[in-house]
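Enquirer: Starting from these lines, generate the structure:
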Amino acid sequence: MSEKKEKRQLTKKNEEFIFQFKKHLAKSGKLDAEQIEKVVVEVEDELLATQHTGRTAQQLYGTPTLAVQKYLDPKRHAKKLHDFGFLPLAIDTILVIFMLFAFVFGVTLFFSKENNAGAGILSLLTIAILGGTVYTYALLKLTPNPDEQKPTVNKGKRWLFLAGAIVVWLLGFVIVGIMPPIINPTLPPIAYIILGALAYGGFYYNRQKNGLKGNGFFAIGQLSNQSRFEAQQKNNQK
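Expert: Alright, predicted model coming up:
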């Protein structure tokens, strides 16, 4: 009912623009019915918000054909943070952390004369797995979803939750770091380099499989920033 009411509020010229725009979107065959409806609603909302100022659809978008080209830009329809789900993002973050620390451990041990217990394999796994899962869970929980009705997250709650996640990660790392070498053995430097290279292979495969490529080294961080920006824009339009 609300959508029908909004359509009746459009001027005749804007209604005709929406009609042509929707027809060209469907003709393109690049979006499914749900995606088309979502794009049309977005354009309608923009027209409803600006038509009282005298700005027409043509002034905002040009012709319906140009508007379609704009909305078919792959970047506009790339998956967002909350579209991926926990597992692909957690695996991505775990592998990134594992790679970084594996190479750091390997290079450091090449120049170290002591067998550093803090660079044990269990320490590496704890840093990566605990850090990756906690960080991913925290960002998914605390990043507003711009597609929801109220895309806001309480700032105080966000910082408190994130601080708690960091504390959990550090505690886990400290506990593992003080374990005896028999439980947390330090591998030869070359072993860490090899493990880092293997982790990169898994990282690359996960990116390709789940469509995470092009989202920066720490994909979840960039996706979170994009979602917060879009949510802020949506709130400013209200």
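Enquirer: only C-alpha atoms for contact and neighbour calcs from this point on.
Expert: OK.
Enquirer: If we go by neighbour counts, what in the lengthiest helix in the chain is buried?
Expert: When the chain is parsed with DSSP state H, its longest helix is helix 86-110. For helix 86-110, the neighbour count (16 or more other C-alpha atoms under 10 Å) marks 88-99, 101-106, 109 as buried.
Enquirer: Please verify my assumption that residue 191 contacts residue 107.
Expert: No: using C-alpha atoms under 8 Å, residue 191 is not in contact with residue 107, being 10.8 Å away.
Enquirer: Let me see the ranges of the helices in the protein.
Expert: Remark: helices assigned in the chain by DSSP H are 2-9, 12-28, 33-50, 57-61, 64-71, 81-84, 86-110, 121-142, 155-177, 189-210, 219-236.
Enquirer: Mind giving me the packing neighbours of the second one?
Expert: With contacts defined as 3 or more C-alpha pairs under 8 Å, 6 or more residues apart in numbering; DSSP states H and E, the secondary structure elements packing on helix 12-28 are helix 33-50, helix 57-61, helix 64-71.
Enquirer: same thing with the first one?
Expert: Where contact means 3+ C-alpha pairs under 8 Å, 6+ apart, helix 2-9 is packed against helix 33-50.
Enquirer: rerun that using 10 Å as the cut-off
Expert: Helix 2-9 sits against helix 12-28, helix 33-50, with contacts defined as 3 or more C-alpha pairs under 10 Å, 6 or more residues apart in numbering; DSSP states H and E.
Enquirer: Please provide the structure for the following sequence as well, for comparison with the first:
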Amino acid sequence: MKANEENNQQTPPDEVQATSEPVKDEPAAESANNSTDSTDSTNSADSTAATDETDTIDIVKTDVSAETARRNQEASARQAKVRSERKRPQGKDPQEMTPAELRAELTNKNDDYVFKMHKLFVEAGYTEADADQKIDEFLPEIIAGQRTGKPAAQLYGAPTVKVDHIIHAPAKPIEIKYWMRSVDWSMLYFVILAAVFGVMGFFTKANAANNTSSGFLTLVTMSLSFGFLLTWFTDGMAESQAAKKAGRKPKRPLWRTILLSVVAVFVVMALISMISVILPGLNVVLPAIVYLLMAAAVYGLRYLFRRHYHIKGNTMF
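Expert: As a prediction, this is how the structure comes out:
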């Protein structure tokens, strides 16, 4: 008993405390390590789950975008097809269809539009036949617009506006061609020269038969030559004046026009002299009264010619 007590007394208290402390710290360290490992594994799992979720969202967005693009492309293709079908001509060409076929193809709106036009034409003084004929001129255009989805009201406006425009449409300017003006001037020269030859015939009866300068062939040659030459000269003068007003260079200078006209007059006079010498039998001198009658007849013919081709002005009478 005493020995055991001595042994207990000899053992220092610090050593006993030191040997007991490690035993107490080992469970705490193990728990700390276990806590750290569990935290890392948890964070790793969370990170992996977040990455998978992000990838899934991106894939879904990509699929949605691709599906949207595909649907838009299909919608555009359908719209293009509809537009092409609307523009595509249906049936016969309206220009080759008869008025009856055109009227049979009218829609209800266009048929009502045509009915109102017909009524307005009749109220304006047109006969039933004239009103139908006037409307028939526009039916091909109405049908062509109808096939592309444009009714007549969209093409022309209200029926009253279209009918008023037709009735009071300004007259189109008529182009007076070069040959028309040349023939007009030639007939005028014929009238003047024939009247002069006729008057001269009353005062030169003795030498009239030998005066080939007043023969019929001379009359015709001078009238045609001077008629076409005067037309060419007046056109050149008008072009020079227009160029001067516009401040540009004329196509043919004025001096050249005058010079060529003088040369042309000498050529015509030489031609008349040759006719008198070479063809005296054809260049007969007619009686004075015949020249006067021809002058009157050609003047009446010229009046009808000018009226037919709507030639006005630019002549002496």
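Enquirer: which residues does the counterpart of residue 217 of structure 1 in structure 2 contact?
Expert: Aligning on TM-score structural alignment places residue 217 of structure 1 opposite residue 316 in structure 2. Residues near residue 316 of structure 2 by C-alpha atoms under 10 Å, 6 or more residues apart in numbering: 185, 188.
Enquirer: Next: residue 24 of structure 2.
Expert: Residues in contact with residue 24 of structure 2 (C-alpha under 10 Å, 6+ apart): none are found.
Enquirer: what's the helix or strand for it?
Expert: According to DSSP states H and E, residue 24 of structure 2 maps onto helix 13-87.
Enquirer: so how far is that helix from its chain's centroid?
Expert: Put simply, helix 13-87 of structure 2 sits 65 Å off its chain's centre (C-alpha atoms, centre = their mean, to the nearest Å).
Enquirer: again, but for stretch 4-19 of structure 2
Expert: How far stretch 4-19 of structure 2 lies from its chain's middle: 122 Å, per C-alpha atoms, centre = their mean.
Enquirer: picking up where we left off before, rebuild the helices and strands packed on helix 2-9 of structure 1 as JSON lines, extending it with mean neighbour count and distance to residue 67 of structure 1.
Expert: As requested, the helices and strands packed on helix 2-9 of structure 1 are exported to JSON lines (neighbours: other C-alpha atoms under 10 Å; distance: least, C-alpha to C-alpha, whole Å):
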{"stretch": "helix 12-28", "mean neighbour count": "16", "distance to residue 67 of structure 1": "7"}
{"stretch": "helix 33-50", "mean neighbour count": "16", "distance to residue 67 of structure 1": "9"}
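Enquirer: Tell me the residue in structure 2 aligned with residue 117 of structure 1.
Expert: Matched to structure 2 by TM-score structural alignment, residue 117 of structure 1 sits across from residue 212.
Enquirer: I meant to write residue 69 of structure 1 there.
Expert: In structure 2, no residue is equivalent to residue 69 of structure 1 according to TM-score structural alignment.
Enquirer: ok, residue 69 of structure 1 - contacts?
Expert: Here residue 69 of structure 1 is in contact with 24, 25, 28 (C-alpha under 10 Å, 6+ apart).
Enquirer: mind putting the helices and strands packed on helix 12-28 of structure 1 in TSV, distance to residue 143 of structure 1 included?
Expert: As requested, the helices and strands packed on helix 12-28 of structure 1 are exported to TSV (distance: least, C-alpha to C-alpha, whole Å):
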stretch	distance to residue 143 of structure 1
helix 33-50	21
helix 57-61	30
helix 64-71	25
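Enquirer: of all those, which lies closest to residue 141 of structure 1?
Expert: Each of the helices and strands packed on helix 12-28 of structure 1 has some distance to residue 141 of structure 1 by C-alpha to C-alpha; the shortest is helix 33-50, at 24.0 Å.
Enquirer: Now do the closest one against helix 12-28, angle only.
Expert: 160 degrees (axes from the mean of the first three to the mean of the last three C-alpha atoms, to 10 degrees).
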